[in-house]
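[1] What follows is a predicted protein model with its sequence.
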Amino acid sequence: MSETPRRGPTRRDLLRSGALAGAAAAAAPMAGAGAAAAHGGGTAPAGDLILTNGEIHTMDRRDPVVSVVAIRDGEIVYTGDKESHARKEFTDPPRAIDLRGKTAVPGIIDCHNHIVLMGNRPGYHTPLENAYSVADVQSTIRARTRVAPAGAFVTTIGGFHFNQFEERRLPSLAELDAAAPHHPVYLSIGFTGPSVTNSLGKAFFESVPGPDGPVTVGADGAIAAGQQTGRATLALRRQLTFEDRRRGARDAMRYAVSLGVTTHLDQGAFQAADAPSDGAAHEDNYRMHLPFLSVFGDGDGIVRLRINFLHMDADPASVALGERLRNAFPFFGNDLVRTGGIGEFVAPVPSDPITSGSPGNLRWLEAARKVAQARWRAEVHSLSTTDFKAEIDGFALINAEFPITDLRWVVGHVPSITEDYVDKLKALGGGINVTGFRYFAGTPTAAGPPYRMLADNGIPLGMSSDGMQIAPMNPWVHAYYATTGVNALGVAINGNQLLTRQEAVELYTRANGWFLGGVDEDRLGVLAPGRLGDVAVLNRDYFDRRRVGDADLKKINSVLTVLGGVVVHDAR
């Protein structure tokens, strides 16, 4: 790809943002947050850009594939096949990039993930979801050590599984030593391990003082799942500074745009207790966003962040949830950062049947009732063969008291949902977002989700990653699983529930606007005049099955990512 000389403001000028200054200032500050987290003023990205000579899939049914897209002041002003017509939309010459026939799609929307957790990881967090052998792991870690200062931990906590490696195991201490002789390394799968470290990491973990240490590490670097992994992760978390978290937030954003993911609906975390019982999905729900808000406040935010607030209140009255609903605003912010709803939990998951009268069910109903009465959106998650029944039946009970049919309540993941309950949820105005977390460890008897049934049903449906604890964040890995049904072990486990490639990318773009709601629904996910100018230019032609085989889908990434007409990733 080639381009004409760039004119006008710098990217930093264009990205200067007032991302929820009031929300950051009101939150209890992390040590070191200071005024940076509350810095505000300014606008979202607003660049002038023409993309030409591309195969641009707009996801607009009226004009599905074009060769030219023009973005003025952050918004799309032209889509079509005439660059001369696009240039008429500008007073001053815009930046122009020749895509040289490459395939482009709207910026990917991930309607259910945990990018904020990813950005708060300890150490120099290094995604391994694109590694397929121990040698790949070593190469990825070796590259990371060129950035991390000597002696700094290189870590990967969640988002990968040894099933994806040819060897079907974690690397050994010796293999990690060979990749990073001057850096401690710590790799941990899932929520609570197992984990592995190298020699420098072993020396650190075995010397952790106090009641929460030391950590037992095997001669091969292995750390057992559960309590021992919890101690190791906790020891690393306790070393985090606010600046570390700001760096992690920037790294998470850079990784996302390298995949073409421009919008993230973050689903929060379990409240951390600062104890070994905390897992990869635990953080301080009331302060975890501050590093991200600080980065946005500095004008360095390069993704759109939408924030759901997760609540798992232990008290029957759901006091903390009630205070959130009284003292926060849904869908408040700007085009870069905006609050969302309550989820992916409103309270601990209820049991089926919802009418059992158990204390847990009563607590869940009371929490969901508060959300409905306050007229907030809610999202819950389903992982079992029965929990969706309790949740959707609970939605119906609450709807009879406080109507929710216009609030877009959502059930996520749904590996085992049945169509009768899909119909019940659809009648309540609800929707479903699906994730391919079974890709890592699913089997023919534990597969799902039922993509085909859901797509054919007509309920509002979106694709998400749930990255990155037990699932990859990479949308192209999820597209591979959704369109092939093949897991990381190479076993076909979901073969009668497949999507087409077109359907998968539509669910990651146009369809996901529904899950953002508010002004976002008509501004994101489609490349059409009046929409925000978010574009991902791909390294392979995702739509060409002849040239890009199924296995090649996992190798797709973005070579050029545009946010509001501003280039935020360029790997050309």
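    Arrived safely, thanks for sending. Residues are numbered from 1 along each chain as shown.
[2] For the rest of this, base every contact and every neighbour count on C-alpha atoms.
    Fine.
[3] What ranges does the stretch 351-500 of the chain have for its helices?
    359-373, 387-401, 419-427, 438-441, 451-457, 475-484 (DSSP state H, counting those that start in this stretch).
[4] out of those, deepest packed?
    The highest average neighbour count among these, using mean count of other Cα atoms under 10 Å, belongs to helix 475-484 at a mean of 26.
[5] and that helix, what other elements does it pack with?
    Packing contacts for helix 475-484, counted by 3 or more Cα pairs under 8 Å, 6 or more residues apart in numbering; DSSP states H and E, involve helix 501-507.
[6] For the helix it packs on, give me every contacting residue.
    59, 461-463, 479, 482-483, 542-543 (Cα atoms under 8 Å, 6 or more residues apart in numbering).
[7] Mind checking the helices of the stretch 351-500 of the chain for the one nearest to residue 200?
    helix 438-441 (29.0 Å; Cα to Cα).
[8] follow-up on the earlier one: would a markdown table of the helices of the stretch 351-500 of the chain with distance to residue 309 be doable?
    Shown next, in a markdown table, are these (distance: least, Cα to Cα, whole Å):
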| stretch | distance to residue 309 |
| --- | --- |
| helix 359-373 | 12 |
| helix 387-401 | 18 |
| helix 419-427 | 22 |
| helix 438-441 | 25 |
| helix 451-457 | 26 |
| helix 475-484 | 23 |
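[9] Mind telling me which residue is nearest the centre of the chain?
    residue 113 (3.2 Å; Cα atoms, centre = their mean).
[10] and the nearest residue to that one once chain neighbours are set aside, how many residues sit next to it?
    The shortest distance from residue 113 to any non-neighbouring residue, by Cα to Cα, 6 or more residues apart in numbering, is to residue 466 (4.1 Å). Using other Cα atoms under 10 Å, residue 466 has 28 neighbouring residues.
[11] for residue 118, same thing?
    28.
[12] element containing it, please.
    helix 115-119 (DSSP states H and E).
[13] contact partners of that helix?
    Applying Cα under 8 Å, 6+ apart, the external contacts of helix 115-119 come out as 125, 245-252, 264, 266, 268-269, 281-283, 288-289, 292, 467-468.
[14] What segments of the stretch 451-572 of the chain are strands?
    461-464, 535-538, 558-563, 566-570 (DSSP state E, counting those that start in this stretch).
[15] what's the closest of the helices of the stretch 351-500 of the chain to residue 335?
    Nearest of the helices of the stretch 351-500 of the chain to residue 335, taken as Cα to Cα: helix 475-484 at 22.1 Å.
[16] okay, pairing it with this:
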Amino acid sequence: MAGAAAGAAHAADPTSTTTSTTGAAPTATPGVRGDTDLALVNGRIHTMDANDTVVSHVLIRNGRFIAVGNGPVRAQGRPFDVVNLRGRTAIPGVIDNHNHIVLMGNRPGYHTPLENAASIADVQEIYARRAKDLPDGAWITTIGGFHRNHLVPPDQPPRLPSRAELDDAVPDHPVYLSESFSGPSATNSAGRAFFSGLGIPVGEDGSIAAGNPTGRATLALRQTLLTFDERKRGAVDAVAYGLSLGVTTHLDQGAFQATGTPSDGAAHEDNFRMHLPFLDLLDEGRLDARLRINFLHMESDQATPELAARLRNAFPFFGGELARTGGIGEFIAQGTGPTSPFLAAARKVAAAGWRAEVHSLSQTDFQQEIQAFETVNAETPITGLRWVVAHVPFITEEYVNRLKALGGGLSLTGWRYLAGSPAGNGPPFRMIVDNGIHAGMSSDGMQIAPMNPWLHMYYATTGRNARGVVINAGQQITRHEVLRLYTRDNGWFLREEDELGSIEVGKHADLAVLDRDYFTVPDEDLKQVRSLFTVVGGKVVHDPGRWVR
């Protein structure tokens, strides 16, 4: 095994967390110093390689795994910082092949995810904890990624927190929480005073109606709070939140072009500038996760001039190890039917040799999309371009096979976990995994779905939504299968399967050490899984408990 190639004899002190192979004091940032790298020992490290090997140790040097194995460890050459995992479970860094982390990073205020709240009391606790670290008067916001369904017991009607409940939790900060794309929303007394002063209607209980009122409220916060420095701070927060869950790579799917009007929802931003805060962090050496960028195009013009300009003036899969471009998607044009510009757009993407990703949520759109793919393939072969259809709650095996014949793949998400009703919510995980088409997991967070991968793994393995109702009966897959979809199998979607997705010698050293054993905990505990510490490219980027010290 690879560990044997590294030698055999240095065993870490089982009573300590971090030691050094040279007796030197432990470093604060293992894997970063030029003369010290990282060794993890005495763990249950699920490599997710082709043989599903479980090992006890890995050695990391220059940002890559140089040894993966069992038994004693002899660290040769320059010193390693050694972290004793004490039997903890470790996995490859989670890859989210379809989300909107760039939108999340550009939220106004101090965006605070509520996807993990299971009650109004949880909301109050999360907000109160958040307020402790904020400047006086700073806004606490949650825009998308949660649903009132999971904030109340199943025997009560779903609702958002009231003004009084938010005041009790956060009396000294204005609060704004808005569900999905365009509400409904809620605020506390400080927020109500702000919105009312602008003529935005707010109920006595702090409620703001969905649609135009919520649109006006969100727009007001964007116009008031979003400086470039605030966007950068939001980008840091968004990346850090993902790292706390073990997510080390994000394939961002863009946004609808902002208009600067109340019609803009949670999924709107300036498509041409929204990435700049993240790229600024990259330049400063502060981008701690890997970002892959798709470009969303929603033109109704049959000539699709913006798409044509993008294809002429940009490069796919261009950049470095931390940030690079991806493909066109999750929309390539507006609509999918025969009178839409979809087919014309697909022809342009194929001719330029780009990857395309499209979005399916209905019982018919995947048919129109895959039929268009077939038409394009007859003119310009796409079988090597890895075109993808995302979400696919209603896809049939006939169309899975038709896409498979085109060399395509499916991005799967448990987006109905939050708001699903008791029947037919898909996707048909079991059928798709058994079929063998290239498939991977995603979150589609943070608008209508949570970003937390463990919630999606819970849904995929149990079929249960946030209210405990089975809504995807007969399509459950195993914990191992869904973890594979979130790690090794997702490398294919990035064209980086030889670099990412499993713990193997030569690959980028991305991993997460979990706070519980994902493979054995009760089902309900899956939703609580978190990363004790997370490593990206050999650098410890999340370690709130100072496990590595």
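    Everything's here; your move. In this text, all values refer to a predicted model and were calculated from it rather than measured experimentally.
[17] For the two chains, what TM-score is obtained?
    The TM-score (TM-score structural alignment, normalised by the length of the second structure) is 0.93; 522 aligned residues with a Cα RMSD of 1.7 Å.
[18] Residue 156 of the first structure: which of the helices of the stretch 351-500 of the first structure is closest?
    Per Cα to Cα, nearest to residue 156 of the first structure of the helices of the stretch 351-500 of the first structure: helix 438-441, 15.8 Å.
[19] Onto which residues of the second structure does the closest one map?
    Helix 438-441 of the first structure corresponds to residues 416-419 of the second structure when matched by TM-score structural alignment.
[20] Not counting its own residues, what contacts the matching stretch?
    146-147, 149-150, 425, 449-450, 455-456, 459, 464-466.
[21] re the thing from before, are any of the contacts of helix 115-119 of the first structure buried, and if so which?
    125, 245-252, 264, 266, 268-269, 281-283, 288-289, 292, 467-468 (16 or more other Cα atoms under 10 Å).
[22] Among the residues you listed, which ones are in strands?
    With strands taken from DSSP state E, the overlap with those comprises 125, 264, 266, 282-283.
[23] Any chance of these in JSON lines with distance to residue 401 of the first structure as columns?
    Output for these, formatted as JSON lines (distance: Cα to Cα, whole Å):
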{"residue": "125", "distance to residue 401 of the first structure": "46"}
{"residue": "264", "distance to residue 401 of the first structure": "32"}
{"residue": "266", "distance to residue 401 of the first structure": "29"}
{"residue": "282", "distance to residue 401 of the first structure": "33"}
{"residue": "283", "distance to residue 401 of the first structure": "34"}
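[24] from the strands of the stretch 451-572 of the first structure, which stretch is densest packed?
    It is strand 461-464: most buried of the strands of the stretch 451-572 of the first structure by mean count of other Cα under 10 Å, with a mean of 28.
[25] quick one: that one aligns where in the second structure?
    Using TM-score structural alignment, strand 461-464 of the first structure corresponds to residues 439-442 of the second structure.
[26] now the counterpart of residue 261 of the second structure in the first structure, nearest residue through space, not along the chain?
    Alignment note: residue 261 of the second structure maps to residue 275 in the first structure; criterion TM-score structural alignment. Computed as Cα to Cα, 6+ apart, the closest residue to residue 275 of the first structure that is not its neighbour in sequence is residue 234, at 6.8 Å.
[27] Among the contacts of stretch 416-419 of the second structure, the buried ones, what's the ChimeraX command?
    Those of those that count as buried under 16+ other Cα under 10 Å are selected in ChimeraX with:
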select :146,147,149,150,425,449,450,455,456,459,464,465,466
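[28] ok, back up a step: report how many residues lie close to the match of residue 261 of the second structure.
    15.
[29] Over to the one 5 residues further on?
    Neighbour count of residue 280 of the first structure, defined by other Cα under 10 Å: 27.
[30] Can you classify residue 134 of the second structure by secondary structure?
    coil (DSSP: H, G, I helix; E, B strand; the rest coil).
[31] Where in the second structure does stretch 245-252 of the first structure align, residue-wise?
    Stretch 245-252 of the first structure corresponds to residues 231-238 of the second structure when matched by TM-score structural alignment.
[32] What residue in the second structure is paired with the residue nearest to the centre of the first structure?
    Per TM-score structural alignment, residue 113 of the first structure is aligned with residue 99.
[33] show me the contacts for its match.
    250-253, 442-446, 451.
[34] Make TSV out of those residues and add distance to residue 362 of the second structure.
    Shown next, in TSV, are the contacts of residue 99 of the second structure (distance: Cα to Cα, whole Å):
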residue	distance to residue 362 of the second structure
250	25
251	23
252	22
253	19
442	18
443	18
444	16
445	19
446	20
451	22
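[35] which of these are also in contact in the first structure?
    Retained in the first structure by both residues aligned by TM-score structural alignment, their matches' Cα atoms under 8 Å are the following of the contacts of residue 99 of the second structure: 250-253, 442-446, 451.
[36] Helix, strand or coil: sort out the aligned residue in the first structure for residue 164 of the second structure for me.
    Mapped onto the first structure by TM-score structural alignment, residue 164 of the second structure lines up with residue 174. Secondary structure for residue 174 of the first structure, judged by three-state DSSP, is helix.
[37] dump the residue contacts of the residue nearest to residue 174 of the first structure when sequence neighbours are not counted.
    Spatial nearest neighbour of residue 174 of the first structure, chain neighbours left out: residue 198 (6.8 Å); criterion: Cα to Cα, 6+ apart. Contacts for residue 198 of the first structure (Cα under 8 Å, 6+ apart) come out as 172-174, 176-177, 184-186, 221.
[38] Repeat the analysis, applying 7 Å as the threshold.
    Applying Cα atoms under 7 Å, 6 or more residues apart in numbering to residue 198 of the first structure gives the contacts 173-174, 176-177, 184-185, 221.
[39] TSV please, covering these and showing neighbour count and distance to residue 142 of the first structure.
    Below are the contacts of residue 198 of the first structure laid out as TSV (neighbours: other Cα atoms under 10 Å; distance: Cα to Cα, whole Å):
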residue	neighbour count	distance to residue 142 of the first structure
173	23	14
174	16	14
176	28	9
177	19	10
184	24	12
185	28	11
221	23	18
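[40] Between those, which sits nearest residue 204 of the first structure?
    Nearest to residue 204 of the first structure among these, with distances taken as Cα to Cα, is residue 184, at 8.1 Å.
[41] what residue of the second structure matches up with that closest one?
    Under TM-score structural alignment, residue 184 of the first structure pairs with residue 174 in the second structure.
[42] Surely that match and residue 139 touch.
    Yes. Assessed by Cα atoms under 7 Å, residue 174 of the second structure is found in contact with residue 139 at 5.0 Å.
[43] That's all I had, so thanks and see you.
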